[in-house]
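>>> Using only what follows, build the 3D model:
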Amino acid sequence: MSTETPPAGFSENGVRLQKVLANAGVASRRVIEQYIVEGRIRVNGSVVTELGRRIDPENDLVDVDGTAVQLDTGKRYVMLNKPTGVVSSMKDEKGRADLRRFTKDYEERLYNVGRLDAETSGLLILTNDGDLAHVLAHPSFGVTKVYIAKVEGVVTAQTIAKLTKGIELEDGLIVADKARLLDSSAGSSLVELTLHSGRNRIVRRMLAAVGHPVTELVRRQFGPLHLGTLPAGKSRELTKIELGALLTLSRQDSPAEGASDAPAADRGDAQENE
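Purely as a prediction, here's the structure:
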């Protein structure tokens, strides 16, 4: 009888890894067995080498080729291109148009990750995964968002430099991770800003502070997700590749160094109105 010590976290009473990953839609059991032989699957950070490995789907973390896998098939992840005129709430006390129209056809109760203000359009994530939502929305984890703003006036290279060097606002210094001028004509400009901040209406306030008030604003990217050609007012479920990228991001061990630039009372999961 073998006396070999099983790997940390090994469970003789769990579910076979092949079955769990097949149920999660990764691949067929036969293909997953080949992945195990090739050393492409990890459980809780350790490479799996035994074909008989059993896991606890509720507590164990699995990744394939370094990309995290969601084992809970009850979790739902939806990308919405929020149109202007809609508030980022599941029920607005003032009776304004809210997000319920985009979630009513889903069996699960979905909630928005962070917020976009009513006059800002673009990428919004809807999910019932609270752990993922916390990581994505809170600025201390450094998840970047990319916005395209149409602003008044002709933006110069010097103004772009100001945005990346830092601007002092009433609630402290704010620095854009990246900034670039996309176009400038007929008295207006298109500016692309990349930020990880969760401060309230931060994009609008930054651009107003450098003398270029925003007339239109859209969020094009959230972490690894890109809005692409999704029309305004439409939604779709994330692809397996997109979901894997999000989960991998959410399982990082610690917040990004220096990423928390928001005041202590400014929770990113409640204050992401751009």
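
>>> okay, CA-based contacts and neighbour counts for the rest of this
OK.

>>> Could you measure from the closest residue to residue 152 other than its chain neighbours over to residue 151?
Using CA to CA, 6 or more residues apart in numbering and skipping residues adjacent in sequence, the residue nearest residue 152 is residue 188, 4.7 Å away. Here the criterion is CA to CA, to the nearest Å. By it, residue 188 lies 6 Å from residue 151.

>>> returning to that earlier point: burial of the residue nearest to residue 152, as a residue count?
18 (other CA atoms under 10 Å).

>>> which residues does it contact?
Applying CA atoms under 8 Å, 6 or more residues apart in numbering, we find residue 188 in contact with 150, 151, 152, 153, 154, 155.

>>> Distance of it relative to residue 46?
Taking CA to CA, one finds residue 188 at 53 Å from residue 46.

>>> one more to put side by side:
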Amino acid sequence: MTPPARRDGTPDRKRPRPQRGRRPSGEKASDIFVSNAKPARRQHVSADRARQATQSTSGQGVRLQKVLARAGVASRRQAEKLIDDARVEVNGQIVTVQGMRVDPDTAVIRVDGVRIRVNDDMMYFVLNKPRGVQSTMSDDLDRPCVGDIVGEKIAAGQRLFHVGRLDADTEGLLLLTNDGELANRLMHPSYEVTKTYMATVTGEADQKLVTALTTGMDLEDGFAKADKAKIIDAFQGKSLVLVELHEGRTHIVRRLLKEAGFPVERLVRTKIHTVQLGEQTPGAIRALNDSELRSLYKAVGM
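This is a model prediction of the structure:
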């Protein structure tokens, strides 16, 4: 059986790139269109953190317009215009006075309601974990592990850790970050972040398998079901099955398919929420783009 060209079974649809310099209809030339804002690590801040992050005009910290310029929102002069127009919010308060100083590491800054990431120390990567590699940063038994692949980044002082796990025999998308809050929320079952897998199974599956997976079944540790299932191909005694679910229990996809009578021969995770593996080759690592990161933050309420 020949697997599909894309691991997630879907065509690669690229969004058209917006033309530089164009403004929405009716917008004045003096208006500033914010398009380079990066999503931030946290969407909320405690009162104590807010007091620490926001400084007086004569206190310590970095001038707000300078922070906005560094974040790529606008030039410093344009940032001052944003402040004058009451489009900038710091720790829940609209700012209209020039010269405010903030702590970029702790301040919660929004422009037109969009949270701005101003802490460049946060790192976010997508790894295509190869088969046979342990989902650990080091291994006491000296087995191949994720830490071997990202060793250069670790050696450079970037403290990365994996978001969740893939067992050694499972391939595919694994998120790596040093953002503990995002990682914890992505793994917490209450947020129901979906994961998509492509499973090569023994047996030629039909709609009965789809019904069984989406209806659910009792496993040894309780009831479980898939949010979505689809037969991609079935030929010569094997099938390629797409399974989407938000369950986080150990080996849940393998156990569901085995219980349904279709043991897994190969399993690849192709997607977490809207972040896709695409054509990324095994062992390759790339940084999340702003759109992907913004989507993950939205999914977990950050």
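
>>> Any idea what the TM-score comes out to?
Once superposed, the chains reach a TM-score of 0.79 (TM-score structural alignment, normalised by the length of structure 1), with 245 aligned residues with a CA RMSD of 2.5 Å.

>>> sorry, back to before: can you find the partner of the residue nearest to residue 152 of structure 1 in structure 2?
Counting by TM-score structural alignment, residue 188 of structure 1 lines up with residue 238 in structure 2.

>>> now do residue 74 of structure 1
Checking TM-score structural alignment: residue 74 of structure 1 goes with residue 121.

>>> One more: residue 89 of structure 1?
So, by TM-score structural alignment, residue 89 of structure 1 is matched to residue 136.

>>> Need the residues that contact the longest helix belonging to structure 1.
Counting residues, the longest helix found in structure 1 (DSSP state H) is helix 240-250. Helix 240-250 of structure 1 is contacted by residues 66, 67, 68, 69, 70, 77, 132, 135, 136, 223, 224, 225 when judged by CA under 8 Å, 6+ apart.

>>> follow-up on the earlier one: Throw the contacts of residue 188 of structure 1 into a markdown table and include distance to residue 235 of structure 1, thanks.
As requested, those are exported to a markdown table (distance: CA to CA, whole Å):
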| residue | distance to residue 235 of structure 1 |
| --- | --- |
| 150 | 24 |
| 151 | 27 |
| 152 | 30 |
| 153 | 33 |
| 154 | 34 |
| 155 | 33 |
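
>>> can you map out the strands along the stretch 101-250 of structure 2?
101-102, 109-111, 114-116, 124-129, 161-162, 170-177, 195-202, 217-219, 222-224, 228-235, 238-245 (DSSP state E, counting those that start in this stretch).

>>> Name the SS class of the alignment partner in structure 1 of residue 266 of structure 2, please.
Alignment note (TM-score structural alignment): residue 266 of structure 2 maps to residue 216 of structure 1. Secondary structure, DSSP: H, G, I helix; E, B strand; the rest coil: residue 216 of structure 1 is strand.

>>> How about the contacts made by residue 239 of structure 2?
Residues in contact with residue 239 of structure 2 (CA under 8 Å, 6+ apart) are 1, 200, 201, 202, 203, 204, 205, 231, 232, 233.

>>> If we use 6 Å, what do you get?
Residue 239 of structure 2 makes contact with 200, 201, 204, 233, according to CA atoms under 6 Å, 6 or more residues apart in numbering.

>>> do the same with residue 231 of structure 2
Contact partners of residue 231 of structure 2, counting by CA under 6 Å, 6+ apart, are residue 241.

>>> ok, now how distant is it from residue 248 of structure 2?
The value you get for residue 231 of structure 2 to residue 248 of structure 2, if CA to CA is used, is 22 Å.

>>> how about residue 138 of structure 1, what's its match in structure 2?
Aligned partner of residue 138 of structure 1 by TM-score structural alignment: residue 188.

>>> tally of neighbours for that match?
Applying other CA under 10 Å, we find 14 residues neighbouring residue 188 of structure 2.

>>> Would you mind stating the distance between it and residue 273 of structure 2?
14 Å.

>>> isn't residue 121 of structure 1 right up against residue 86?
No. Contact criterion CA atoms under 6 Å: residue 121 of structure 1 and residue 86 do not qualify, at 8.6 Å.

>>> Neighbour count: these two, which is higher?
residue 121 (24 against 19).

>>> List the residues that contact the counterpart of the more buried one in structure 2.
Residue correspondence to structure 2 (TM-score structural alignment): residue 121 of structure 1 is matched to residue 171. Residue 171 of structure 2 makes contacts with 129, 130, 131, 268, as judged by CA under 6 Å, 6+ apart.

>>> which of those still touch in structure 1?
Cross-checking those against structure 1 gives 129, 130, 131, 268 as conserved contacts, using both residues aligned by TM-score structural alignment, their matches' CA atoms under 6 Å.

>>> sorry, back to before: among the contacts of helix 240-250 of structure 1, who's most crowded?
Neighbour-wise, the contacts of helix 240-250 of structure 1 (other CA under 10 Å) top out at residue 136, 26 neighbours.

>>> Tally up the residues packed near residue 183 of structure 1, please.
Counted with other CA under 10 Å, residue 183 of structure 1 comes out at 13.

>>> do you know how far it is from residue 157 of structure 1?
For residue 183 of structure 1, the distance to residue 157 of structure 1 - CA to CA - is 12 Å.

>>> Residue 12 of structure 1 too?
For residue 12 of structure 1 relative to residue 157 of structure 1 (CA to CA), the value is 62 Å.

>>> Between those two, which is the more surrounded one?
residue 12 (13 against 9).
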